[in-house]
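Novice: give me a model of this one.
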Amino acid sequence: MALNTSADAPIPVGQVSRLIGGWIDRLGSVWVEGQITQLSRRPGAGVVFLTLRDPSHDISLSVTCYRVVFDRVADVISEGARVVVHAKPEWYAPRGQLSLRAAEIKPVGVGELLARLEQLKKSLAAEGLFALDRKRPLPFLPQLVGLVCGRASAAERDVLENARHRWPAVRFEVRNVAVQGVRAVPQVIGAVEELDAHPDVDVIVVARGGGSVEDLLPFSDEQLIRTVSACRTPVVSAIGHEPDTPLLDLVADLRASTPTDAAKKVVPDVGEELVRIRQLRERALRTVTGLLDREERGLAAARHRPCMERPQRMVEEREEQIDALLGRSRRTLGHLLDRADSELSHTRARVVALSPAATLERGYAVLQRADGAVVRAADEVSADEKLRARVAEGEFSVRVTP
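Specialist: Below you'll find the model as predicted:
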């Protein structure tokens, strides 16, 4: 709608801005394709700011969207990615600025593939197929290695040559399959299941020599992932090179960065093992030698003890102690006997001195009545009573006179 304006009758800038905003509002939502040149995600903010650029015309537009919209594709897009945005044009009248309010963002080309893979990855991870506690350790020295790879491929050559260089006795059970295209998934699954059922296969290696994202898609197939997860035999994934990360790397028991790296991780190096064995033997020899030296020194120290050099010395020392104890016991017993004899002599002398016989020997006599009672007082006898007198040398009869 044309406006009637002239140099004499202009309209204000604000009115022009409002009119532009009205025209833009009538556009409604549109799908826009472009390349992300700037991306701003402020921590805690609920809105994400992007700059969408058209490389062919060098034109850029500001895009805003809620964080919940951006988080759906945050894992697969970054600055430089091509995207398709479903957005509504908005006009900010105070600044006269045009922007887009995005309601949906979709990656384009490889980004779309990565988005689907990311969604499958989250789904399988939620089921626990990538859990670390499901990983099984590889055998130290596998007797038979199962190898799934392309026919006459560089990956097959790298695995076989490096493994046999490290351990010449290693044996391989090789299954050549298509490693890209529509036949890749069923052939790889069949080879893995066949090797897993083989009773002598100790570990399975799935190898491919890298490629584009599209080429590696078979190794992110959900059916293949579930087949590897159900294997009883440990599986090593050696797909591509260091930056390549198909989903097979996550479900396998061990991820190798390259087929050569897989060969190094599956079998030990015979040279390194010989060096390790030699070191262990030297360590064991040092340990045993040290133990023998310590025991020899202990034995020598024991032999140089006085009791071991002259065992009779202990007998001699004990003999001297016994002689000393015997002498001491004899002296002690002699002293005891002498003291007992002296005490006995003194006791005997006291007994003799205090005995009635000694008193009689000094001229005393003991008068006894006819009934044997000893006369102790004069009034105990009567006149003409006959008494018996005992002296030191015998006895005789006496009569009491008035």
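Novice: please count neighbours and contacts with C-alpha atoms only from this point.
Specialist: Will do.
Novice: packing partners of the lengthiest helix in the chain?
Specialist: Longest helix of the chain, by residue count under DSSP state H: helix 311-354. Contacts defined by 3 or more Cα pairs under 8 Å, 6 or more residues apart in numbering; DSSP states H and E place helix 311-354 against helix 306-309.
Novice: point to the residue nearest the middle of this structure.
Specialist: Most central in the chain under Cα atoms, centre = their mean is Asp133, positioned 14.9 Å from the mean C-alpha point.
Novice: I have a second one here; can you model it like the first so I can compare?
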Amino acid sequence: MARLETSAESPVPVRVVALRVGEWIARLGEIWVDGQIAQLTRRPGVATQFLTLRDPDANISMSVTCPRGVLPDTVSEGSRVVLRARPDFYLERGTLSLRALEVRQVGLGELLARLDALRRLLAAEGLFAPQLKRPLPFLPHTVGLITGRASAAERDVIDNARRRLPGARFRIENVAMQGTNAVSEVIDAIARLEKDPAVQVIVIARGGGSVEDLLPFSNESLVRAVAAAFTPVVSAIGHETDVPLLDLVADVAASTPTDAAKRVVPDLADELREVAALRERARARIHARLDREAELMAGLPERLRRTVRGRLVRESDDVATARARSRRRIESLLEAGRAELGHVRAQIRTLSPQATLERGYAVVRRADGTVVRTPDEAVGALHVRVAEGEFDATRT
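Specialist: Take a look at the predicted model:
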């Protein structure tokens, strides 16, 4: 298809643009489309019926016209269908719609097969991994509750939570919990609660229903929104036997809305009983310790007396032993000193000049005091010293 050459000076009429768009759309031919019926208008006796087909995972819809006999009687609003259609572009209004040639309602078995395939795909991506689960706060400041307006699930959560913890605070987001708008409204509610810093846990609660009623809570967009949330999410959808994909991605999967209330707030009565029990155990342990210490203190003076007396006796014995040892050591040293002194005295006496004189030797000096060592030196007056005294002599 040739491109239109246009400018501000040579624009093309609206009809030309509409015709070119219609030609391009007509080239699509027949296509198979999967969607959910959001709105259905049945008019008896009218050859054409009109419905709105909505994308299950996005807030996008298209108008569909169905000739008589194409739309099965079992199809109703909320039904999941697959249809064979041809795109139509209405030139007069510039709108796009689908003209259905064949409509098939998706059966329960096919829905479950699609859900199982989606479950395996998300599990392979790791969205259900246990390590991603976040613990719930022990005492949340505010509980965010996403549920239907004036629903039994809302009453169950609030009544049971406040029965356990009077004064529990909630921020409630009432949204559609089934039908074509449920997914987008729940996702928007999660986003609003995420922006509130007081909300520390989010509960998504709905009562039981058919597989078709609970399909929004297995929607891929909703599952990914919960996986991306920063606030811990509790899933409380349906009964205990219902397991939507939301249960697998949520941080905690409660079996019922009542069970969710028990998970998000503590039981004040149980906590008070636990505190009382802990206080009583602490008191008992303190009293037992005081009793043991009292018993120890009662016998302490006598034990100290025996200990001190025994210590003094041992120290006295040690002092006496050390004194005797010191005395023996000193006497030994004195005796050795006396013996050494006698030996030295004897040596000195033996080596002294007096001892030499006593052996018969004499010391002869001349008048000038010099000692005579040779006979030639013995001349003139001499002075002789012997052992018993001194005398003068003259050599002749």
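Novice: TM-score for the pair, please.
Specialist: TM-score for the superposed chains, counting by TM-score structural alignment, normalised by the length of structure 2: 0.61, backed by 289 aligned residues with a Cα RMSD of 3.7 Å.
Novice: one step back: need the counterpart of the residue nearest to the centre of structure 1 in structure 2.
Specialist: Alignment note: Asp133 of structure 1 maps to Gln131 in structure 2; criterion TM-score structural alignment.
Novice: what is the burial count for Ala324 of structure 2?
Specialist: Residue neighbour count, defined by other Cα atoms under 10 Å, stands at 12 for Ala324 of structure 2.
Novice: please report the distance of Val235 of structure 1 from Leu224 of structure 1.
Specialist: Distance, Val235 of structure 1 to Leu224 of structure 1, by Cα to Cα, to the nearest Å: 12 Å.
Novice: in structure 2, which residue range corresponds to stretch 87-96 of structure 1?
Specialist: By TM-score structural alignment, stretch 87-96 of structure 1 lines up with nothing in structure 2.
Novice: now the strands for the stretch 1-150 of structure 1?
Specialist: 30-40, 47-54, 59-66, 82-92, 97-107, 144-149 (DSSP state E, counting those that start in this stretch).
Novice: do the same with the stretch 151-300 of structure 2
Specialist: With DSSP E, counting those that start in this stretch as the criterion, the stretch 151-300 of structure 2 has strands spanning 170-174, 199-206, 233-237, 252-253.
Novice: related to what we said a few turns ago, closest one to Arg208 of structure 1 among the strands of the stretch 1-150 of structure 1?
Specialist: Taking Cα to Cα, strand 144-149 is the member of the strands of the stretch 1-150 of structure 1 nearest to Arg208 of structure 1, at 6.1 Å.
Novice: any residues touching that closest one, and which ones?
Specialist: Here strand 144-149 of structure 1 makes contact (Cα atoms under 8 Å, 6 or more residues apart in numbering) with 155-156, 170-179, 188, 191-192, 195, 200-208.
Novice: ok so, going back, tabulate the strands of the stretch 151-300 of structure 2 (TSV), appending mean neighbour count and distance to Arg54 of structure 2.
Specialist: Listed next are these as TSV, based on neighbours: other Cα atoms under 10 Å; distance: least, Cα to Cα, whole Å:
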stretch	mean neighbour count	distance to Arg54 of structure 2
strand 170-174	18	22
strand 199-206	25	22
strand 233-237	29	23
strand 252-253	22	29
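Novice: pipe the ones you listed into JSON lines and attach distance to Asp270 of structure 2 per row.
Specialist: What follows is the strands of the stretch 151-300 of structure 2, written out as JSON lines (distance: least, Cα to Cα, whole Å):
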{"stretch": "strand 170-174", "distance to Asp270 of structure 2": "22"}
{"stretch": "strand 199-206", "distance to Asp270 of structure 2": "21"}
{"stretch": "strand 233-237", "distance to Asp270 of structure 2": "22"}
{"stretch": "strand 252-253", "distance to Asp270 of structure 2": "22"}
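Novice: residue in structure 2 matching Leu285 of structure 1?
Specialist: Leu285 of structure 1 maps onto Arg283 in structure 2, by TM-score structural alignment.
Novice: then Asp215 of structure 1?
Specialist: Counting by TM-score structural alignment, Asp215 of structure 1 corresponds to Asp213 in structure 2.
Novice: okay, now Arg305 of structure 2: neighbour count?
Specialist: Counted with other Cα under 10 Å, residues neighbouring Arg305 of structure 2 total 11.
Novice: equivalent analysis for Gly179 of structure 2, please.
Specialist: Here the number of neighbours of Gly179 of structure 2 (other Cα under 10 Å) works out to 19.
Novice: what does it align to in structure 1?
Specialist: Using TM-score structural alignment as the criterion, Gly179 of structure 2 maps onto Gly181 of structure 1.
Novice: related to what we said a few turns ago, which one of the strands of the stretch 151-300 of structure 2 lies closest to Glu315 of structure 2?
Specialist: strand 199-206 (72.1 Å).
Novice: what packs against the closest one?
Specialist: Looks like strand 199-206 of structure 2 contacts strand 142-147, helix 152-164, helix 182-194, strand 233-237, helix 257-264 (3+ Cα pairs under 8 Å, 6+ apart).
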